[in-house]
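Asker: A predicted structure for the sequence below; I have some questions about it.
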Amino acid sequence: MSEQVRPEQRAREQALVEQVVASFDHAENARLTELMQALTRHLHAFLREVRLTEGEWNAAIEFLTAAGHITDDKRQEFILLSDVLGASMQTIAINNEASVNATEATVVGPFFVERSPEVPLGGDISGGAAGQPCWVEGRVTGTDGEPVPGARVEVWECDEDGFYDVQYGDDRTAARGHLFTDDDGHYRFWGLTPVPYPIPHDGPVGALLEAVGRSPLRAAHLHFKVDAPGKRTLVTHVFVRGDDFLTRDAVFGVRDSLIVDFVQHAVGVPTPDGRHLGERSWAGARFDIVLQPRSV
């Protein structure tokens, strides 16, 4: 469509681009100048390529306004927008270059909250949330293979109905918690077997996905955030092998290296720690984590 623009019109538009770019020349922060000038060039290139109409621009403003109105301290619609556009994963990819055998990073997602409850090694993070019990264990090491004792392992997930605790609106804390690795870098806890769930789709981002024929469902996963002195903080997921949504995760967060077996165990099969589950089946998974040095 842009090929049909007359030369004099093209020159007028280009002159505006150059004027706006030049307006950022005198910012005291050189990085800010770089960012704003590149953003201006790319934004204007998009506007000119698609020949955006005034009605479409107003619709975009209304969309962003709606995203702002629905955002609060428990819901971040702009994170959702960034996620479904792949911008979150692209930023993570740029800032977390593969290093030796380090565990790959993925998106934080909109449901991480500070001050989760601490549980002991082998403790239960479910907090009464509904779902199949799941034993998760692993070891945290550095890229040199040495164990990382005292690493803070934070975990959060949805319940069997696909909802996080903060989505219920009753101040419950469930299916989230943190623990610390032992002297050999090992961690272990009880949680819930992950299930696919939809990202919040009752707002503008959900309307966008529906309009373009995309599903809001995420592949089944557990969220991890791992901190340790001298190591780079890792935010990642562990995904369930065989899940139907691994190839069409709504936020493009799946990485092959993060897919593991969640082994199903029938009712009555002994648990690793001797826990009695009555008439409930359970699952088990192992997820080893490798942290990069902080200097990388």
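Answerer: Received it, and whenever you're ready, just let me know what you need. Note that the coordinates shown come from a computational prediction; the quantities given were computed from them, not determined experimentally.
Asker: going by C-alpha atoms from here, please, whenever you check contacts or count neighbours.
Answerer: OK.
Asker: residue ranges of the strands in the stretch 1-150 of the chain, please?
Answerer: Here the stretch 1-150 of the chain has its strands, by DSSP state E, counting those that start in this stretch, at 133-142.
Asker: test my guess that residue 181 contacts residue 147.
Answerer: No: in this structure, residue 181 is not within contact of residue 147 by C-alpha atoms under 8 Å, at 9.3 Å.
Asker: common neighbours of those two, please.
Answerer: Common neighbours of residue 181 and residue 147 (criterion: C-alpha atoms under 8 Å, 6 or more residues apart in numbering): 139-140.
Asker: most residues in a single helix of this structure, which one?
Answerer: Looking across the chain with DSSP state H, the single longest helix is helix 30-50.
Asker: so which bits of stretch 60-78 are buried?
Answerer: 63-64, 67, 75-78 (16 or more other C-alpha atoms under 10 Å).
Asker: for that stretch, how far is the first residue from the last?
Answerer: Stretch 60-78 stretches 13 Å from its first residue to its last (C-alpha to C-alpha, to the nearest Å).
Asker: cool, stretch 275-283 as well?
Answerer: OK, stretch 275-283 end separation, C-alpha to C-alpha: 13 Å.
Asker: what does the longest helix of the chain contact?
Answerer: 1-2, 17, 20-22, 24-27.
Asker: comparison target, given below:
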Amino acid sequence: MTLARDSSPAISSQQQAAEQALTDTVVNSFDNAPNERLKQLLQGLTQHLHAFIREERLTEAEWNAAIEFLTQAGHITDEKRQEFILLSDVLGASMQTIAVNNEAYENATEATVFGPFFVDDAPQIPIGGDIAGGAPGQPCWVEGTVVGTNGAPVPGARIEVWEADEDGFYDVQYADDRVAGRAFLYSDDNGRFSFWGLTPTPYPIPHDGPVGRMLAAVGRSPMRASHLHFMITAPGKRTLVTHIFVQGDPLLASDSVFGVKESLVKNFEQQAAITPTPDGRDLSGATWSCVRFDVVLAPEGV
């Protein structure tokens, strides 16, 4: 006689054997899968899923509630909203997958979550251009370089950038189809880049669906720390998906998707309205901020 958990009743050896036999039968059902990787993944998933059900002594009502939760997540997902990415993010699964697939390599910039708001076909801007597209917020000058781990500049790196406006909304959440707060540009021959964006502000992940209800049920906040998204690609380099975060943001320690890394926290320096801008842009007396983000790309395949 053994206990599954301290708070669970004793489970007979006969019951344990029956449960293990079912797990073994399901695992073995994948033995003839022609794709070895698919076989490995499905057998591993089965073993872990059955272990969870057995260890927690999951009730049928709880399992049905889980199925209903996933069904609701599917119903609310569309071309502009991906509830399953939100679920992956708030469970830390996205960050764990990133950790597994982006092992630390020398001085390469750390990766973090992709998030649910990236879209293809963002407009291209020149170096020094503006990604805001009329979205509300404080102007922010962003500059930096893209280099390899050997320090050599990476010219022509494609730099995708996207962010929320000061009200916490991405353009895909707007009622119309306008594009704002996103663009891409290329690094110059010396690996340098610069652009105007918005000073990041905190915002909640969408919490009017099943993931939001789950967070509320366990007393967790949906708030994300202030950040600016980057995806940087270049031939021969590992693709980098990352953010930079605002130094001093009180949400750094409680980001709802566990995306904050200390190396990605940057000083967004506030500038007085009378301070000249780096490119001479006239901000009509508005305050602005500036930040530097120097990117180090790891080699492809590491």
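Answerer: Looks like it arrived, so ask away. Given the structure is predicted, the values throughout are model-derived calculations rather than measurements.
Asker: what stretch of the second structure does the longest helix of the first structure fall on?
Answerer: Matched against the second structure by TM-score structural alignment, helix 30-50 of the first structure falls on residues 36-56.
Asker: ok, stretch 68-76 of the first structure next?
Answerer: Going by TM-score structural alignment: stretch 68-76 of the first structure matches residues 74-82.
Asker: could you do stretch 91-109 of the first structure as well?
Answerer: Under TM-score structural alignment, stretch 91-109 of the first structure corresponds to residues 97-115 of the second structure.
Asker: so residue 24 of the first structure versus residue 31 of the first structure, what's the distance?
Answerer: 11 Å.
Asker: quick one on the thing from earlier: contact partners of the match of stretch 91-109 of the first structure?
Answerer: By C-alpha under 8 Å, 6+ apart, stretch 97-115 of the second structure touches 85-86, 89, 94-95, 148-149, 229, 240-243, 257, 259-261, 263-264, 295-298, 302.
Asker: average offset between the match of helix 30-50 of the first structure and the first structure?
Answerer: By mean C-alpha distance after the TM-score superposition for the first structure, the fitted stretch 36-56 of the second structure averages 0.6 Å away from its aligned residues in the first structure.
Asker: just give me how far that stretch sits from the chain centre.
Answerer: Chain-centre distance of stretch 36-56 of the second structure: 25 Å, with C-alpha atoms, centre = their mean, to the nearest Å.
Asker: likewise for stretch 97-114 of the first structure?
Answerer: Here stretch 97-114 of the first structure shows a centroid-to-chain-centroid distance of 7 Å under the convention C-alpha atoms, centre = their mean.
Asker: now do the end-to-end distance for stretch 112-129 of the first structure.
Answerer: Note: stretch 112-129 of the first structure ends 16 Å apart using C-alpha to C-alpha.
Asker: quick one: buried residues of that stretch?
Answerer: In stretch 112-129 of the first structure, counting by 16+ other C-alpha under 10 Å, buried: 112, 116, 118-119, 121-126, 129.
Asker: what lines up with residue 22 of the second structure in the first structure?
Answerer: By TM-score structural alignment, residue 22 of the second structure lines up with residue 16.
Asker: likewise for residue 65 of the second structure?
Answerer: If you follow residue 65 of the second structure across to the first structure using TM-score structural alignment, you land on residue 59.
Asker: now residue 197 of the first structure, nearest residue through space, not along the chain?
Answerer: For residue 197 of the first structure, the nearest residue in space outside its immediate sequence neighbours is residue 162; the separation is 4.5 Å by C-alpha to C-alpha, 6 or more residues apart in numbering.
Asker: for the one you found, what are its contacts?
Answerer: So residue 162 of the first structure contacts 195-198 (C-alpha under 8 Å, 6+ apart).
Asker: again, but for residue 225 of the second structure
Answerer: Here residue 225 of the second structure is in contact with 201-203, 245-246, 249-252, 254-256, 260 (C-alpha under 8 Å, 6+ apart).
Asker: map it onto the first structure.
Answerer: So residue 225 of the second structure corresponds to residue 219, using TM-score structural alignment.
Asker: returning to what we had before: and the two most separated of the buried residues of stretch 60-78 of the first structure?
Answerer: Across the buried residues of stretch 60-78 of the first structure, the longest distance by C-alpha to C-alpha is 16.2 Å; it joins 63 and 75.
Asker: and residue 24 and residue 31 of the first structure? Which one has more around it.
Answerer: residue 24 (17 against 10; other C-alpha atoms under 10 Å).
Asker: and the closest residue to residue 81 of the first structure other than its chain neighbours, how many neighbours?
Answerer: In space, and not counting its chain neighbours, residue 81 of the first structure is closest to residue 205: 6.0 Å by C-alpha to C-alpha, 6+ apart. Residues lying near residue 205 of the first structure (other C-alpha under 10 Å) number 26.
Asker: and what about residue 205 of the first structure, helix, strand or coil?
Answerer: helix (DSSP: H, G, I helix; E, B strand; the rest coil).
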